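[1] Prediction below, plus the sequence it came from.
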Amino acid sequence: MNGFHVEHFTVRHREADRRGDLRLAGWFDFLQEAAANHAARLGVGLEMLQKNGMIWVLSKLKLEMERSPRISEKITVETYPNGFRRLHAARQFRIVGEAGDEIGRASSRWLLLGLPRLRPLKLESLPVELPDNSGRPDYFALEEKLPARGLTPELQVPVRYSMEDVNGHLNNAEYAGLIQDFAAMKRGGSPVFRSVELHYLAAVREPDVLSVGGEFTGNRLFVEGSGKSGQTSFTALAELA
């Protein structure tokens, strides 16, 4: 069983911001793509999940970036699962630039849910055993919670069909894009991020509308969003350069 996975990507024009750097959503997209492909290799990917009435959902992820790769740059994502934290499966990521320099690291937590009620399942419910990488390190300690602050919404984002993922929910990377959008709206220009920790709390789907609010404290940005029901969908804490 291969407990370590390497995947290569090239930054495309549509994944870059005004400066030509990889957008925040692009970072998240590459990480979740590598995770999904590794899960498939391990026998716990989309096909197996659909047969068994299960889905993986990303619960939280913290990413730190040394720099952003540029258009046409080839990057490598190294990833491995490394054990369980209660109901969460832990997964780590290391991102390497074309010159061989480490440009980012990330730690994440994933939940296994049963369909159709989306109840958390024990990871022992999986029909195959995941590799024991418990000796490999966590890159970051993630916050237990990032509580919502009840901030006044300043950005209204209709959820469209094209923004949803294979599970029929707003794609994980879209939330990262909202954080970048909010920072650009408040600070102007093209914001440069050094880190972001994103907690996914409740799924939304079209035709819902996300109401997004946030606040800066120096270069630290807190962002939260909720759907029409008022239930908090996500919270995030980011640091800008």
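    Sure, I can see it.

[2] hey, let's count contacts and neighbours off CA atoms from now on
    Noted.

[3] in stretch 22-31, what's buried?
    Within stretch 22-31, the residues scored as buried using 16 or more other CA atoms under 10 Å are 22-31.

[4] In helices, which of those fall?
    Among the buried residues of stretch 22-31, the members falling in helices (DSSP state H) are 24-31.

[5] Redo those as CSV? Include distance to M65.
    Listed next are those as CSV, based on distance: CA to CA, whole Å:
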residue, distance to M65
L24, 10
A25, 13
G26, 13
W27, 9
F28, 12
D29, 15
F30, 14
L31, 13
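
[6] Which of the residues you listed sits closest to R160?
    The shortest approach to R160 among those belongs to A25, at 16.2 Å (CA to CA).

[7] for that closest one, what are its contacts?
    With contact taken as CA atoms under 8 Å, 6 or more residues apart in numbering, A25 is in contact with 15, 173-177.

[8] From what I see, G213 and S226 are in contact.
    No - under the criterion of CA atoms under 8 Å, G213 makes no contact with S226, lying 9.0 Å away.

[9] if you count what's nearby, which of these two comes out ahead?
    Remark: of G213 and S226, S226 carries more neighbours, 25 against 22, as counted by other CA atoms under 10 Å.

[10] doesn't S233 make contact with the more buried one?
    Yes - contact status for S226 versus S233: in contact at 4.8 Å, counting by CA under 8 Å.

[11] Please compare the first structure with the one that follows:
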Amino acid sequence: MFIQNQKERQDIWTETCQVRFADIDCSDRLTVASVFNFFQEAAISHAENLGVGRDSMARTGQVWLLSRMSVLVDRRPQYGETVTVRTWPRGGEKLFAVRDYDIRDAADVPVVRGRSGWLVIDMEKRRPLRPQSIMDNLPQNEGVDALPSGAAGLSQREDLRKTAERAAAYSDLDYNGHVNNVSYIRWIQDALDPKLLENASQMRLDINYLNETLPGDIVQIWTAPVEAGDVVPENFSAFAVEGRRTGDQAVFRAELRLSEK
């Protein structure tokens, strides 16, 4: 439950909240899907605060579309813990408007960090626009980095195997009428061993949102383990996950790394 926010224009948006029962799993700790939900809500609030929220964008025939996101969990906050969620624009990279995030504990230590890449979409032509005219009017927050890098493109893998299938249901949808970005994270969680998720103390999830999923669409979930090496530390378990619509069109592509240490 968010219990504090700010109404004047803010370069860095902050919200204080408690980890709720709905935010945790059997380990009594915040799930990665809940992290994405915290960040989504904070980003929406900050966009409204900066004058580039849903209604303001719609008046100019534009809409924000989340395209990429990376989240690094150093520690999972526990049930009832009070945390501060922060988010801020971080300039642009080509067609992407970059936004960073973190979650800080009561000692002001960042325990979760994230970076996202957003597209500005022309609602009529359904094509991305260059975001520079919008970004020029937003805080740049140079040097304020949640992650040194992130929200990169993920390559298609050839070793994936089908492990699950989901139908896009009412509870998966957002106001745009397509599957919400957080719903995909829940689908990823559900495709993996629950014990791995419950026991994990540290996580990193990178995801690319590639195509929209509409009500009634059937999405096959394909997964594969990722071997330890240059990309995955030895004490981590890692999985590649891809969602495919009928016809093998990818709707999302992700990599999740987990560690009990």
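    Yep, that arrived. This is a predicted model, so every value here is computed, not measured.

[12] quick revisit: looking at the buried residues of stretch 22-31 of the first structure, which is nearest H199 of the first structure?
    Distance to H199 of the first structure across those (CA to CA) is lowest for F28, with 12.8 Å.

[13] isn't the closest one right up against A176?
    Yes - with contacts counted by CA under 8 Å, F28 of the first structure reaches A176, the gap being 7.1 Å.

[14] Give the equivalent position in the second structure for V44 of the first structure.
    When the second structure is aligned by TM-score structural alignment, V44 of the first structure is paired with V52.

[15] Next, work out how far apart its match and Q62 of the second structure are.
    10 Å (CA to CA, to the nearest Å).

[16] repeat for D193 of the second structure
    In this view, D193 of the second structure and Q62 of the second structure are 40 Å apart by CA to CA.

[17] higher neighbour count, the two?
    Q62 (22 against 9).

[18] check contacts around that one.
    120-123.

[19] Then L115 of the first structure?
    Contact analysis of L115 of the first structure by CA under 8 Å, 6+ apart lists 53-55.

[20] those strands in the first structure, which residues are they?
    Per DSSP state E, the first structure carries strands over the ranges 5-10, 54-65, 74-85, 88-96, 102-114, 119-120, 155-158, 193-200, 209-217, 220-226, 232-240.

[21] Present those strands as TSV; the columns should include distance to G168 of the first structure.
    Below are the strands of the first structure laid out as TSV (distance: least, CA to CA, whole Å):
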stretch	distance to G168 of the first structure
strand 5-10	25
strand 54-65	11
strand 74-85	25
strand 88-96	21
strand 102-114	14
strand 119-120	16
strand 155-158	15
strand 193-200	15
strand 209-217	15
strand 220-226	17
strand 232-240	15
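
[22] out of those, which comes closest to R149 of the first structure?
    Across those, R149 of the first structure has its closest neighbour in strand 220-226 (7.8 Å, CA to CA).

[23] In the second structure, point out the residues matching the closest one.
    The aligned range for strand 220-226 of the first structure is 238-244, by TM-score structural alignment.

[24] got a list of contacts for the matching stretch?
    Here stretch 238-244 of the second structure makes contact (CA under 8 Å, 6+ apart) with 160, 188, 219-228, 232, 250-258.

[25] ok, average deviation of it from the first structure?
    Mean deviation of stretch 238-244 of the second structure relative to the first structure after superposition (mean CA distance after the TM-score superposition for the first structure): 0.9 Å.

[26] Next, the buried residues of that stretch.
    Under the neighbour-count criterion of 16+ other CA under 10 Å, stretch 238-244 of the second structure has 238-244 buried.

[27] Matching L198 of the first structure against the second structure, which residue comes up?
    Using TM-score structural alignment as the criterion, L198 of the first structure maps onto I207 of the second structure.

[28] I'd say that match and N181 touch.
    No - using CA under 8 Å, I207 of the second structure is not in contact with N181; the gap is 9.6 Å.

[29] which residues in the second structure does stretch 101-115 of the first structure align to?
    Aligned by TM-score structural alignment, stretch 101-115 of the first structure corresponds to residues 109-123 of the second structure.

[30] buried set for that stretch?
    Using 16+ other CA under 10 Å as the test for burial, stretch 109-123 of the second structure gives 110-122.

[31] same thing with stretch 185-203 of the second structure?
    Judged by neighbour count using 16+ other CA under 10 Å, the buried positions of stretch 185-203 of the second structure are 185-189, 191, 197-198, 200-203.

[32] Turn those into CSV, including distance to F96 of the second structure.
    Formatted as CSV, these follow (distance: CA to CA, whole Å):
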residue, distance to F96 of the second structure
I185, 21
R186, 25
W187, 25
I188, 24
Q189, 27
A191, 29
L197, 31
E198, 33
A200, 31
S201, 31
Q202, 28
M203, 25
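
[33] can you tell me which of those are in helices?
    Using DSSP H, 185-189, 197-198 are the members of those that sit in helices.

[34] can you put these in CSV and add distance to G177 of the second structure?
    CSV is the format used below for these (distance: CA to CA, whole Å):
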residue, distance to G177 of the second structure
I185, 17
R186, 18
W187, 18
I188, 20
Q189, 22
L197, 29
E198, 31
